[in-house]
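> predicted coordinates and the sequence they were generated for:
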Amino acid sequence: MTTTDKPRQRIASEYTSSAVKTGELMPESPTKSKTHAFSFGDPEPVLGSQISDYLGIFSDTNGLWYLPPVSLAGLAKTMYANGTHASVLEFKQNQLLASFKDNPMISRKEIRLAFKDFEVFDNAYFLAIRNHLGGINRYVRLPAVNVRVGTDSNFFLLNSDGSFQEYYGTEIIHLNGGDIRQSIYGVPTYFSGIHSILLGEAATLFRRKYYLNGAHSGYILVTFDLDDEKAEDIEQAITQSKGPGNHRSLYMNMESTISGKPGYTKDRVQLIPVGDFGNRDEYDKIKEVTQQDILNMHRVPAGLASIMANNAAGHGDLKNVREVYYDCETIPKQAIWQELNERLPARAKIGFNEPRWLTVQNEGA
């Protein structure tokens, strides 16, 4: 025994003797707890592909083209991740398509796809199709998700098999929505709201898993001190009831005894619900908030986006809302597309008609 152990032993003996004198009991040695806790389910990242990380502009490892600052494939996936986001993108595309003037060199199909590219990726590309004499017959849209800006005033179209096609810069017209951090690729304005888009998707997926898991309904039916014959009758009645198996339920017949002694139960039949709808309001609140965030970042009024009003007043006069939206959003977006006219030949200039409702108003005046 070391010298340092003696004081500890003396203190312990003193404590014991004093406790006996005063009638206090020594603290019992702690017993092993019967309570157990466990966790399940690995954490799932909200952004599996980290599409919201701004990477900057760098050339690819081959040195032929610049990599986009954000994942274009990730931006495309967000369109299918949230119904409100996809609907608003379609609405903004249709606003341009409704007033687009027929163009002899750009078909409506090509411009429709280009409108969608620009709304999703903030980039649109047109390839000049030339005749044998070198003149331009028409322009076709190249899918923005697969186009890369080259490092030598050229462009590349990436194929699914890993190959690519190179085009001279004079053959491609690139509509770039712009980004304050670089000038090679456009970055959509809704990029700042991707977290809201994915949060809305996560809430929907959580609710689906909640229902598919069967936790939303079901019960535990407990009876006490029934003989086997009566318990089997109850079990058979539950099994043959309407819709068996639709919800996960459990029937138990138990003896009301505790440690071999007669116990006490308030009710001989107990129905214990398993499902809990308490979280439903949280789901609805998340969906409501994320939906409003998406509409705000796209600057689209809820009434024009076919969102049902939550109050009796509704969304107001939609005709006035439509006119304000046209002046504040559609006309500026048309001006962006008309920037292409600097490179388009005279007969391929992009133009837009006045909307039908505005034409009727002018004629009436």
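All right, it came through fine.

> every contact and neighbour count from this point should use C-alpha atoms.
Fine.

> tell me where the stretch 1-150 of the chain has helices.
Counting by DSSP state H, counting those that start in this stretch, one finds helices in the stretch 1-150 of the chain at the ranges 5-22, 72-79, 83-99, 108-121.

> do the stretch 251-365 of the chain as well
Using DSSP H, counting those that start in this stretch, the helices of the stretch 251-365 of the chain run over 280-298, 318-325, 331-337, 356-364.

> list the buried residues for the first one?
Of the residues in helix 280-298, 283, 286, 287, 290, 291, 292, 293, 294, 295, 297, 298 count as buried by neighbour count, 16 or more other C-alpha atoms under 10 Å.

> quick check, nearest of these to residue 171?
Checking these against residue 171 by C-alpha to C-alpha gives residue 298 as the nearest, at 32.1 Å.

> my guess is the closest one meets residue 88, correct?
Yes. Counting by C-alpha atoms under 8 Å, residue 298 touches residue 88, with 7.4 Å between them.

> circling back to that earlier point, okay if I get the helices of the stretch 251-365 of the chain as JSON lines plus distance to residue 100?
Converted to JSON lines, the helices of the stretch 251-365 of the chain look like this (distance: least, C-alpha to C-alpha, whole Å):
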{"stretch": "helix 280-298", "distance to residue 100": "21"}
{"stretch": "helix 318-325", "distance to residue 100": "17"}
{"stretch": "helix 331-337", "distance to residue 100": "9"}
{"stretch": "helix 356-364", "distance to residue 100": "12"}
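
> how about these, which one is nearest residue 228?
helix 280-298 (39.6 Å).

> got a list of what residue 294 touches?
Contacts here follow C-alpha atoms under 8 Å, 6 or more residues apart in numbering; on that basis residue 294 touches 84, 85, 190, 193, 196, 197.

> scan the residues you listed and report the most crowded one.
residue 85 (26 neighbours; other C-alpha atoms under 10 Å).

> of all the helices of the stretch 251-365 of the chain, which one is nearest residue 217?
helix 280-298 (12.9 Å).

> that closest one vs helix 83-99, what angle?
30 degrees (axes from the mean of the first three to the mean of the last three C-alpha atoms, to 10 degrees).

> got the angle between helix 280-298 and helix 108-121?
With the same axes, to 10 degrees applied, the angle from helix 280-298 to helix 108-121 works out at 110 degrees.

> quick one: the strands in the protein?
58-59, 66-67, 123-130, 136-142, 147-149, 154-158, 164-168, 172-176, 219-224, 250-254, 257-258, 261-262, 269-273 (DSSP state E).

> right, and residue 265 touches residue 256 too?
Yes. Using C-alpha under 8 Å, residue 265 makes contact with residue 256 at a distance of 6.7 Å.

> and the comparison structure, right after this:
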Amino acid sequence: MTDSATVAAPQAMEAFTFGDPEAVLDRRELFDYFECNLIHNEWYEMPVSADGLSRMLRAGVHHASAIQFKAQVLASTFKPHPMLSRSTMLKVCKDYLVFANAYLEQPRNVLGSGMQLTHSLAKYTRRHRDLQRFGFMPKWNEVHTFRRGSICHIMDPDVDQEVYGVPQYLASLQSSLLNESATLFRRRYYTNGSHAGFILYMTDPSPNQADVDSLRAALKSSKGIGNFRNLFFHSPKGEKDGIKLIPIGEATAKDEFLNIKNVSRDDQLAAHRVPPELIGVVPGNAAGFGNVVNAARVFARNEIQPLQTHLAAAINDFAGEEICRFDTYRLPGVDEPLAQELK
């Protein structure tokens, strides 16, 4: 469409599309590896792409929130030890919950005595083919080999191989991607809505070119700040259907946006076994989620306590002494009076 008063020749119809927002994770990148392949015929690669898992952490808000919530609860109940700090434990918990693998290194001083355990990023730590040594590989051609016996490997066992752990939430990744896709679709809808919300189809012969130009200018000026304006058009001898407004999309697009968001959210929380009321999910009914205190207690017993036991057993077995201990997960001001009554 041009702004000139006359058109020399009919113009061909033109259609175009808007560029799509890029998803955090593409369709196939997550499952690049279905087995533990050897890098340089020496180091085992993880069965699931570590880069894909780390990027998935930013794909879904409920996926990231559940992992961060459990990591913070575990770190807050951890009892610091001279050989293991709370900040290091938080890093271990996040790695374990994201990758199902976590690594601690015990460096030695000049006398050969063990020093405080340090954290090694699970995203770049790999196991040697002899399953005894470990290496740090930030790039495929850069390897730092750790001293034999200096790495504590904490893993969530897999049923298909015993080299690395595999996250239990893999079954919910499609729901995370669906949740992200629904958000991107709705964002694209609102972004593009200000560019092409309708088609103004005019067949009324009464208006002249000056009237058409005035109408075009009025429509152009309605965009931007204050764009929700009424438009008056007067055509004394106009026909009944001389002007038609054909919407391209409705403001309430029937894409089941809310249902998709809610169902995919429930799948993610079910995979992480986190009650929705504990991570700020707003109930969709008047009754709510029920007693949040009882939900927190069940969550502490069924999810937090097994994680504490598993982490402590792996670290203490490696250290040869009890350096990893956890307090019982209690609700301040709620569980203390109950504990006193039970004594």
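Thanks, I have it. Only a predicted model underlies this, so the values are computations on that prediction, with no experimental measurement involved.

> neighbours of the nearest residue to residue 216 of structure 1 once chain neighbours are set aside, how many?
In space, and not counting its chain neighbours, residue 216 of structure 1 is closest to residue 275: 4.3 Å by C-alpha to C-alpha, 6 or more residues apart in numbering. A count of neighbours around residue 275 of structure 1, defined by other C-alpha under 10 Å, yields 16.

> can you pull the buried residues of stretch 179-188 of structure 2?
179, 180, 181, 182, 183.

> the second one matches what in structure 1?
Residue correspondence to structure 1 (TM-score structural alignment): residue 180 of structure 2 is matched to residue 201.

> got a list of what that match touches?
Residue 201 of structure 1 is in contact with 81, 82, counting by C-alpha under 8 Å, 6+ apart.

> how about the aligned partner of residue 163 of structure 2 in structure 1: what's its closest non-neighbour residue?
Under the alignment (TM-score structural alignment), residue 163 of structure 2 pairs with residue 184 of structure 1. Nearest residue to residue 184 of structure 1, sequence neighbours excluded (C-alpha to C-alpha, 6+ apart): residue 149, at 7.2 Å.

> and that neighbour, what does it touch?
If you count contacts by C-alpha under 8 Å, 6+ apart, then residue 149 of structure 1 has 65, 66, 155, 156, 184, 185 around it.

> the same query, at a cut-off of 10 Å, please.
For residue 149 of structure 1, the contact set (C-alpha atoms under 10 Å, 6 or more residues apart in numbering) comprises 59, 64-68, 155-157, 167, 169, 174, 184-185.

> kindly report the same for residue 270 of structure 2.
169, 172, 264, 276.

> and it, what's its match in structure 1?
So, by TM-score structural alignment, residue 270 of structure 2 is matched to residue 296.

> just to revisit the earlier point, wait, doesn't the match of residue 163 of structure 2 sit right on residue 154?
No. Contact criterion C-alpha atoms under 10 Å: residue 184 of structure 1 and residue 154 do not qualify, at 11.9 Å.

> more neighbours, the two?
For residue 184 of structure 1 and residue 154, the more surrounded residue by other C-alpha under 10 Å is residue 184, and the numbers stand at 20 against 17.

> against residue 287 of structure 1, how distant is the more buried one?
35 Å (C-alpha to C-alpha, to the nearest Å).

> over to residue 293 of structure 1?
If you go by C-alpha to C-alpha, the gap between residue 293 of structure 1 and residue 287 of structure 1 works out to 10 Å.

> overlap in contacts of the two?
Contacts common to residue 293 of structure 1 and residue 287, judged by C-alpha under 10 Å, 6+ apart, are 196, 197, 200.

> just checking, what residue in structure 2 corresponds to residue 342 of structure 1?
Match for residue 342 of structure 1 (TM-score structural alignment): residue 317.

> please report how far its match lies from residue 309 of structure 2.
12 Å.

> what do these two both touch?
residue 324.

> hmm, residue 197 and residue 47 of structure 1 touching each other?
No. Using C-alpha under 10 Å, residue 47 of structure 1 is not in contact with residue 197, being 11.1 Å away.

> about what we covered before: overlap of the contact sets of residue 184 and residue 154 of structure 1?
The contact sets of residue 184 of structure 1 and residue 154 overlap at residue 148 (C-alpha under 10 Å, 6+ apart).

> chain center to stretch 69-88 of structure 1: distance?
Taking C-alpha atoms, centre = their mean, to the nearest Å, the mean C-alpha location of stretch 69-88 of structure 1 is offset from the chain mean by 8 Å.

> report the buried residues of it.
Quick answer for stretch 69-88 of structure 1 (16+ other C-alpha under 10 Å): 69-72, 74-75, 78-79, 81-82, 84-85, 88.

> contacts for stretch 46-64 of structure 1, please.
65-75, 77-78, 148-152, 154-156, 166, 181-185, 191-195, 198-199, 202.

> 7 Å instead, please
Residues outside stretch 46-64 of structure 1 that contact it (C-alpha atoms under 7 Å, 6 or more residues apart in numbering) are 65, 66, 67, 68, 69, 70, 71, 74, 150, 151, 194.

> find the nearest non-adjacent residue to the aligned residue in structure 2 for the second one, please.
Residue 66 of structure 1 maps onto residue 44 of structure 2 when the alignment is built from TM-score structural alignment. Excluding its sequence neighbours, the residue lying closest to residue 44 of structure 2 (C-alpha to C-alpha, 6+ apart) is residue 38, at 4.5 Å.

> what does residue 292 of structure 2 give?
Going by C-alpha to C-alpha, 6+ apart, residue 292 of structure 2 has residue 277 as its nearest residue, at 6.6 Å.

> got it, and residue 18 of structure 2?
With C-alpha to C-alpha, 6+ apart, the residue lying closest to residue 18 of structure 2 is residue 192, at 7.6 Å.

> aligned to the one you found, what sits in structure 1?
Aligning on TM-score structural alignment places residue 192 of structure 2 opposite residue 213 in structure 1.
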